[in-house]
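J.: Only the shape, not the letters, is given here:
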């Protein structure tokens, strides 16, 4: 998150600085059109970069090593590939709109208020509603092409600004899932939600693991015996167990083992709904 925020602020400030240095002297009526089209185009290109985020990260780590600085630079490299160009145009566009909003009665304050309100509404609209509904790819595409609806005027060769992002959408891959797949493995299931992305990955030996945000491994079939013991040992040690509460269901393998004990009511709590939805992929290991 820190890397993404740093790149976002860097790109925005660079775009604003360049506009203040050069762009504000441009009197062309097409300037806003060009800036908005630039945002749309670079947002689409950012989706391509997001698709290649894992190879970019792996190449950076291979070149920089496993030091903390190497990890930080690799994360910054991925964030820069995705966000730097769009945020550059966003910074320039924001500066242009603020300058255009100047009025004796305080137009800049009104513009800043509307911008802040939009920034407050957007996470709920896109992150909470659209992302689980249509997925990250089409949410990002919708945002990218939405800038084209704001173009104040289009004529002549600038129709290409309209056509280029739309054409690139058809070149996008079927999905932009950022998931590390082992050699000979496959992606069994992938779900995106408000809190996390959840992937079920199968390796060449047909063992499956559950990954959250491509970073946290939440158990798998290869370690099923160890996960069974996490339920059996405490329940067997208790003289008369009646109820068991498991925090974090993951694959459901431990919960399934607890359910085998007679006269014991086993309950599980999971914060990520998509994890629960992926549990059937771990049958029969979780006895579901």
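T.: Thanks, I have the structure now. As the structure is a computational prediction, the values presented were derived from the model and not from experiment.
J.: all contacts plus neighbour counts: C-alpha atoms, from now on.
T.: Noted.
J.: What separation do you get for residue 85 and residue 211?
T.: 30 Å (Cα to Cα, to the nearest Å).
J.: What residues sit buried inside the helix or strand harbouring residue 190?
T.: Following DSSP states H and E, one finds residue 190 within strand 186-192. For strand 186-192, burial by neighbour count (16 or more other Cα atoms under 10 Å) applies to 186-187, 190-192.
J.: now those in TSV, with distance to residue 233?
T.: Output for the buried residues of strand 186-192, formatted as TSV (distance: Cα to Cα, whole Å):
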residue	distance to residue 233
186	33
187	33
190	32
191	33
192	34
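J.: and which of those residues is nearest residue 16?
T.: Using Cα to Cα, residue 192 is the member of those that lies nearest residue 16, at 33.7 Å.
J.: and the nearest residue to that closest one once chain neighbours are set aside, what element?
T.: Nearest residue to residue 192, sequence neighbours excluded (Cα to Cα, 6 or more residues apart in numbering): residue 132, at 5.8 Å. Residue 132 is located in helix 131-146, with elements delineated by DSSP H and E.
J.: in that helix, what counts as buried?
T.: Buried residues in helix 131-146, counted by 16+ other Cα under 10 Å: 131-132, 135-141, 144-145.
J.: another one to put next to it:
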């Protein structure tokens, strides 16, 4: 995959290795929704290592269901595809996926290492209703009807009816022996994000998961713990006594009497003149 951030693990084709777990009675759980193609397995393993006393329940949802689950409180957070409505949801982008075109193995384009949008100009390209790439219409010739789901579109490609452009993880998820895919350039890409219901600040468990997906270590002071430390008052350092507390403070001579500095005051001194000679009488 491409993008500024790395995707989780190696993005296996199948569903996450971690199955949805039912929390024990009375134990608070963190409920994580995820859309097809996203594999939270790596992050779930880290969660179980760091918070073994807090069960993580996985909830598989369709792209159409994902945001409703967050708004209605059915899930505490979700691994979704952008864009996200920022009016009532918060989100942080995680990674960007490579876009591929799914084709029959015996198709002419299977001989190429990658395909451009222009290469699809004469091809029938399907545009399912649950499209995740966010374009108004794919390159190529449009079909008379749009398949309802990506899974339906895959079946049509296998039947020799058109091609399909999708994020690479969805091509892997719907893998078939009679189909293959090639990287598709010059087209939109899908970005995966972590999202949760908007609030003044993220709930504690959501903050914990944010730290995990961002790669923070157990001892990291970023996030909520750092803010807590900022609020703590630091002990005042012991101040050294100032020169004002010493006799003669503020004097460069250490407080010596003025007479001593000048060699004697008026009417005082040894009565000797310059060079130590006695002064003459007038």
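T.: Nice, thanks for sending it over. Since this is a predicted model, take the numbers as computed values, not measurements.
J.: TM-score them against each other, please.
T.: Here the TM-score for the pair of chains, by TM-score structural alignment, normalised by the length of structure 2, is 0.24; 113 aligned residues with a Cα RMSD of 6.1 Å.
J.: What's the local residue count around residue 120 of structure 1?
T.: Neighbour count for residue 120 of structure 1, taken as other Cα atoms under 10 Å: 11.
J.: all strands in the stretch 101-250 of structure 1, in order from the N-terminus.
T.: Listed in chain order, the strands of the stretch 101-250 of structure 1 (DSSP state E, counting those that start in this stretch) span 186-192, 197-202, 208-212, 216-220, 243-247.
J.: As CSV, these with distance to residue 267 of structure 1 would be great.
T.: Formatted as CSV, the strands of the stretch 101-250 of structure 1 follow (distance: least, Cα to Cα, whole Å):
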stretch, distance to residue 267 of structure 1
strand 186-192, 24
strand 197-202, 22
strand 208-212, 20
strand 216-220, 18
strand 243-247, 5
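J.: so which of those strands comes closest to residue 108 of structure 1?
T.: Closest approach to residue 108 of structure 1 among the strands of the stretch 101-250 of structure 1 is made by strand 186-192 (38.1 Å; Cα to Cα).
J.: Helices of the stretch 151-288 of structure 1, residue ranges please.
T.: Along the stretch 151-288 of structure 1, the segments classed as helices by DSSP state H, counting those that start in this stretch run 159-169, 224-237, 253-258, 273-278.
J.: and the ones you listed, which is most packed in?
T.: Of all those, helix 253-258 carries the top mean neighbour count, a mean of 25, counting by mean count of other Cα atoms under 10 Å.
J.: Please report how far residue 57 of structure 2 lies from residue 171 of structure 2.
T.: As defined by Cα to Cα, residue 57 of structure 2 lies at a distance of 26 Å from residue 171 of structure 2.
J.: Settle it for me: which of these two has more neighbours?
T.: Between residue 57 of structure 2 and residue 171, residue 171 has the larger neighbour count (other Cα under 10 Å), namely 25 against 19.
J.: Secondary structure class of that one, three-state.
T.: Taking DSSP: H, G, I helix; E, B strand; the rest coil as the rule, one finds residue 171 of structure 2 in the helix state.
J.: if I look at the nearest residue to it once chain neighbours are set aside, how far off is residue 44 of structure 2?
T.: Closest residue to residue 171 of structure 2 in three dimensions, ignoring its sequence neighbours and counting by Cα to Cα, 6+ apart: residue 102, at 6.8 Å. Distance, residue 102 of structure 2 to residue 44 of structure 2, by Cα to Cα: 30 Å.
J.: go on, residue 60 of structure 2?
T.: As defined by Cα to Cα, residue 60 of structure 2 lies at a distance of 14 Å from residue 44 of structure 2.
J.: which one of those two has more residues nearby?
T.: For residue 60 of structure 2 versus residue 44, neighbours defined as other Cα under 10 Å are more numerous around residue 44 (22 against 19).
J.: Surely that one and residue 56 touch.
T.: Yes. Taking contacts as Cα atoms under 8 Å, residue 44 of structure 2 lies within contact range of residue 56: 7.3 Å.
J.: For the stretch 51-200 of structure 2, just list every one of the strands.
T.: Using DSSP E, counting those that start in this stretch, strands in the stretch 51-200 of structure 2 cover 56-60, 77-81, 89-96, 99-104, 114-116, 124-126, 141-142, 163-167, 179-185, 191-197.
J.: now the second one and strand 191-197, what's the angle there?
T.: Per axes from the mean of the first three to the mean of the last three Cα atoms, to 10 degrees, the angle that strand 77-81 of structure 2 makes with strand 191-197 is 150 degrees.
J.: ok, residue 142 of structure 2 touching residue 164?
T.: No. Using Cα under 8 Å, residue 142 of structure 2 makes no contact with residue 164, being 11.0 Å away.
J.: out of these two, which sits in the busier spot?
T.: Each of residue 142 of structure 2 and residue 164 has its neighbours counted (other Cα under 10 Å); residue 164 has more, 22 against 15.
J.: In contact with the more buried one, which residues are there?
T.: Applying Cα atoms under 8 Å, 6 or more residues apart in numbering to residue 164 of structure 2 gives the contacts 101-103, 125-127, 153-154, 157.
J.: so who does residue 195 of structure 2 touch?
T.: Contact analysis of residue 195 of structure 2 by Cα under 8 Å, 6+ apart lists 70, 77-80, 84, 89-92.
J.: which one is residue 231 of structure 1 nearest to, not counting chain neighbours?
T.: Excluding its sequence neighbours, the residue lying closest to residue 231 of structure 1 (Cα to Cα, 6+ apart) is residue 258, at 5.2 Å.
J.: right, I mislabeled it, should have said residue 230 of structure 1
T.: Nearest residue to residue 230 of structure 1, sequence neighbours excluded (Cα to Cα, 6+ apart): residue 254, at 6.4 Å.
J.: Having no further points to raise, I will conclude here.
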